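Undergrad: Kindly generate the corresponding structure for this input.
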Amino acid sequence: MSAPADTALLELSARELSAAIRQRSVSAREVLDAHFARIDTVNPAINAVVTQVREQAYAAASRADELTASTPADELTPLHGVPMTHKDTHATAGIRTTLGSPVFAEQVPDHDDLVVARFRSAGVISTGKNNVPEFAAGSHTFNELFGTTHNPYDHTRSAGGSSGGAAAAIASRIQPLGDGSDMGGSLRNPAAFCNVVGFRPSAGVLPLVPSPDAWAWLGRSGPIARSVDDIALAMSVLAGPDPRVPLACPVERAAFRALAAEELPEPDARPLAGVRIGLSTDFGVGVPVEAEIVEVLRAQARVFEELGAVVEEAVPDLTDADEVFDTTRAFDMATMLRTVVAEHREQVKPEVVWNVEKGLALTGPQLMDAALARTRLHAATRAFFGEHDLLLCPTSQVLPFPSEERWPRTVAGVEMQTYVEWMRSATLVSATGCPAVSVPGGFSPDGLPVGLQLVAAHGRDVELLRTARAYDLATRHADRAPVL
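TA: As a prediction, this is how the structure comes out:
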């Protein structure tokens, strides 16, 4: 069997690419050639990849090809030979990890973060790092070290963040799959901006390891890809507890493996028959959302109905969600970054300084109030998911905005007071602790991507991805590649 052309290789999913390598129709080195050639071609325009380790990657590809030659295909790992740049806030042993900050410009870790380690164990070949906002703070990817990452669909627009480098690289066909993280939308917003899929799992499913605060619950690691099918494959190798984090894992890796192995529904099937979906455009608390996004959301809700789902206007009571998110984020930011800000204040962007100082100013009563609010929010969320399987809502409140802006100052005519307020469509969901996925929902009249957000009850990650995959297979908006 002859090897696919380089352009064809770049369109393959992670599942297809690894299968082609395992079946010896293409070598890991040939895939790596295509990967680096694509970086050379498109990265000057989008600035997604900021560090490359070509010699190290080719050595790994040679080892992968030797293993392919000596091992039966069905004994090779699920992502054997798939190249991947990693998020620059994720530690990678022997590869520079800057966190997008001048403070750590030359840092080279001696260990892998858990998400990187599990991807490498599954056969991924690490090729470098992709861009992030400083300390992953904010949903627009720019920093003083590497500059701004631009949207592949419009180079004058933001790619989102904080996993913006990963989303832009995947949308640009540099790689089919990547790792990211999400506290207030950092997997979901860039996925929406770049017409790809971003998945935020339930707490404990993919532990954040190592972490100075093993009990932290708001931030998550997760995968980003061009299809929900690849997300399921990724979770089949990423999920599982780690003894360094005391959070219970509500979904075993075997459940994701079973999902990844399921036969896909036929095109004319109604795979969502009986699924109950609540629909909201403003989250029940008056969140402003641009009209083009609302229009796409309502149109795509009909697709879910055509697939058999029952869709009705409904949303959990999210009255307490802002307090839970804002207080927890401030606490976490101060816990993680107070020393950095104290020692390197002039080198840290003002939004991070503001957020850390907000955390340092928290009082005991504020923390107590947030704990009580989180309990009320949990009860409200449980009540909603007692009557509905999923929530369908906007991923982002805005279309990709001009990349020279630090953050949107207005949304649908409403002034934003802080650099996180324009992301409430994601942060409200983060506060619930529930798993969420952003899937491509189509495009605005001007050709900018729009993402749809699906949310499920805690621990219902597999059911969430199964529904998202049915929609994704029925629409395949991500097949519309950017012109680069």
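Undergrad: For the rest of this, base every contact and every neighbour count on C-alpha atoms.
TA: OK.
Undergrad: Quick one: residues contacting Val103.
TA: Applying Cα atoms under 8 Å, 6 or more residues apart in numbering, one finds that Val103 lies in contact with His344, Gln347, Val348.
Undergrad: which one is the first one nearest to, not counting chain neighbours?
TA: Counting by Cα to Cα, 6 or more residues apart in numbering, His344 lies nearest to Val103, which is 7.2 Å off, once chain neighbours are set aside.
Undergrad: list the contacts for Leu452?
TA: With contacts defined as Cα under 8 Å, 6+ apart, the neighbours of Leu452 are Ala192, Leu297, Leu392, Cys393, Pro394, Thr395, Ser438, Val439, Pro440, Gly441.
Undergrad: which element is the third one on?
TA: Using DSSP states H and E, the element containing Leu392 is strand 390-394.
Undergrad: likewise the second one?
TA: In this structure, Leu297 sits in helix 291-306 according to DSSP H and E.
Undergrad: May I have the secondary structure class of Arg424?
TA: Reduced to three states with DSSP: H, G, I helix; E, B strand; the rest coil, the structure at Arg424 is helix.
Undergrad: So what's the residue count around it?
TA: Burial of Arg424, expressed as a neighbour count using other Cα atoms under 10 Å, amounts to 23.
Undergrad: My guess is it contacts Val287. True?
TA: Yes - in terms of Cα atoms under 8 Å, Arg424 counts as a neighbour of Val287; the distance is 7.2 Å.
Undergrad: out of the contacts of Val103, which are inside helices?
TA: Within the contacts of Val103, residues falling in helices by DSSP state H are His344.
Undergrad: one more to line up against the first:
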Amino acid sequence: MTPMSSHADATDLSEQISCRQITCEEVMRAYLDQIARLNPSVNAIVSLQPEDELLAQARNADMALTRGDRRGWMHGLPIAIKDLSATAGIRTTYGSPLQATNLPAEDSLMVKRIREAGAIIIGKTNTPEFGLGSHTYNPIFGVTRNAYDSNLSAGGSSGGAAVALALDMVPIADGSDMMGSLRNPAGWNNVFGFRPSFGRVPSAPSPDVFLHQLSTNGPMAKTARDLARFLDVIAGYAPEAPLSLATEPTSFAEGLDRDVKDLRIGWIGSWGGYYPTEHGVLELTRAGLGALADQGATVEDLTPEFEANRLWDAWLVLRQWAVSQRLQPLLVSDGSIELLKPEARWELEQGLRLTAGDVHWASVTRSDWVRYLQKLFSQFDVLALPTAQIFAFPAELTWPSSINDRPMDTYHRWMEIVVPGSLSGHPVAAVPAGFDGSGRAMGIQLLGRARADRELLQIVSCFERNAPWVRQAPALLAHASL
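TA: As a prediction, the model looks like this:
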């Protein structure tokens, strides 16, 4: 049998399993051993299922291969699902005391597709309460720590997923993104995240299938081809999600190699100084685009002729509206609201004060932005910004109160830089930008054309092949590798 190598990607592992170079049981044992060694230091994986049950599932997967029954690309691969997606028979807490004992009877649509592709669900990955905030901590499981420095935040809300992936505790990970939740933790943990076009990955079941269009599930991976292969699994039309996009006729992994010599990149950076940024963020991320520029792409500084504060004001309304409608049905007793963290209560209370006119105005602003983006994409092929305005902060901090002496007036204002991508509905990739002098990782957002997920994945693949820092492993792996 061929041993697994540290920091190998899921595609290689899938091929080894398919060719019977390694068994599903050996794979499961290796990842469970890695979790036992490293998870106590970072708290990325929660609700881990019993070892004997997982090994039994792995042996069943091996027997299926013996019968010639390979379920799909993920056959035998262990995966832990972000604790915001329902998993049948596995506790799904949303990081909240309100849902601490929630044991779903059925999988969400995304999880169902992952199981059908042959993956073995080993547990969940940690998330902030209801996914609110870009720092992963909650009263159920505690704080998740950065893969490269356990004193620092992992980011969020897919912080557990990013850390588990970076530390080889899972070969592939799912996440979700409303306000940078696939992008911020990917950047801070030196992995790739991909927020697909709205509708590319349908979300179901959901009480509302039409109004709320800010959040989407998506893949996280260590390579572009893993992003593409995982997107193949979870994407595609579903009748229970009528706004979902048609299933692609060919794999997203086909044709990833492309020429970028004519690629035009618009570097938005800090939007002309509108976004306060920690020293070093802009320099590192702008330099990281050299991975594409060195292959012939052109990078041009760009300050959009659109008022960024309009986007923020509209974002507050649309997010508060969506979050309040999600949380209100959970308040089943007089004391329920006291179980929410202060930031969640604030979102709820603000959202319940909104009028129909407020929501309409915010939607019009969003529409104006999308129309303006079409003009920008007549000049550029992709737009670029940092994945966060600051580097990872101490894990004990709830959220930063200022950036460069500029006060942050809300718990998520320091992540305002992801709002243009979230409001666009376009695909947005997070690619590693490298490390600062203190060893802190940062990422770059690459905002693609409308529904151009395939094109954006090709750009990510080109970036990866000329960015050696993406293979810089965390120090923890030097002492505990697969």
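Undergrad: what's the angle from the strand holding Leu392 of structure 1 to helix 291-306?
TA: Per axes from the mean of the first three to the mean of the last three Cα atoms, to 10 degrees, the angle that strand 390-394 of structure 1 makes with helix 291-306 is 150 degrees.
Undergrad: Report the aligned residue range of structure 2 for strand 390-394 of structure 1.
TA: The counterpart of strand 390-394 of structure 1 in structure 2, using TM-score structural alignment, spans residues 382-386.
Undergrad: What lies in contact with the matching stretch?
TA: Residues from elsewhere that reach stretch 382-386 of structure 2 (Cα under 8 Å, 6+ apart): 263-270, 281-282, 285, 417, 442-449.
Undergrad: Give me the mean distance between it and structure 1.
TA: With the two structures superposed, stretch 382-386 of structure 2 lies on average 0.7 Å from its match in structure 1, counting by mean Cα distance after the TM-score superposition for structure 1.
Undergrad: most surrounded residue in the contacts of Val103 of structure 1?
TA: Result: Val348 is most packed of the contacts of Val103 of structure 1 (other Cα under 10 Å), 20 neighbours.
Undergrad: For that one, which non-adjacent residue is closest in space?
TA: With Cα to Cα, 6+ apart as the measure, Val341 is the residue that lies nearest to Val348 of structure 1, at 6.7 Å, once sequence neighbours are left out.
Undergrad: residues near the one you found, how many?
TA: 19.
Undergrad: for the helix or strand hosting it, packing partners?
TA: Here Val341 of structure 1, judged by DSSP H and E, is contained in helix 321-344. With contacts defined as 3 or more Cα pairs under 8 Å, 6 or more residues apart in numbering; DSSP states H and E, the packing partners of helix 321-344 of structure 1 are helix 350-360, helix 364-385, helix 424-432.
Undergrad: to the chain's geometric centre, what's the distance from the first one?
TA: Offset of helix 350-360 of structure 1 from its chain centre (Cα atoms, centre = their mean, to the nearest Å): 24 Å.
Undergrad: Please spell out which residues along that helix are buried.
TA: Along helix 350-360 of structure 1, these residues count as buried under the neighbour rule (16 or more other Cα atoms under 10 Å): Glu351, Val352, Val353, Trp354, Asn355, Val356, Glu357, Lys358, Gly359.
Undergrad: Which part of structure 2 matches that helix?
TA: The alignment places helix 350-360 of structure 1 over residues 342-352 of structure 2 (TM-score structural alignment).
Undergrad: Please apply the same query to the shortest one.
TA: Alignment note (TM-score structural alignment): helix 424-432 of structure 1 is matched to residues 416-424 of structure 2.
Undergrad: How about Pro102 of structure 1, nearest residue that isn't a chain neighbour?
TA: Leaving aside its chain neighbours, Pro102 of structure 1 sits nearest to Leu145 (6.2 Å; criterion: Cα to Cα, 6+ apart).
Undergrad: The one you found corresponds to which position in structure 2?
TA: The criterion is TM-score structural alignment: under it, Leu145 of structure 1 has Ile140 as its aligned partner in structure 2.
Undergrad: what about that match, distance to Thr66 of structure 2?
TA: Ile140 of structure 2 sits 41 Å away from Thr66 of structure 2 when distances are taken as Cα to Cα, to the nearest Å.
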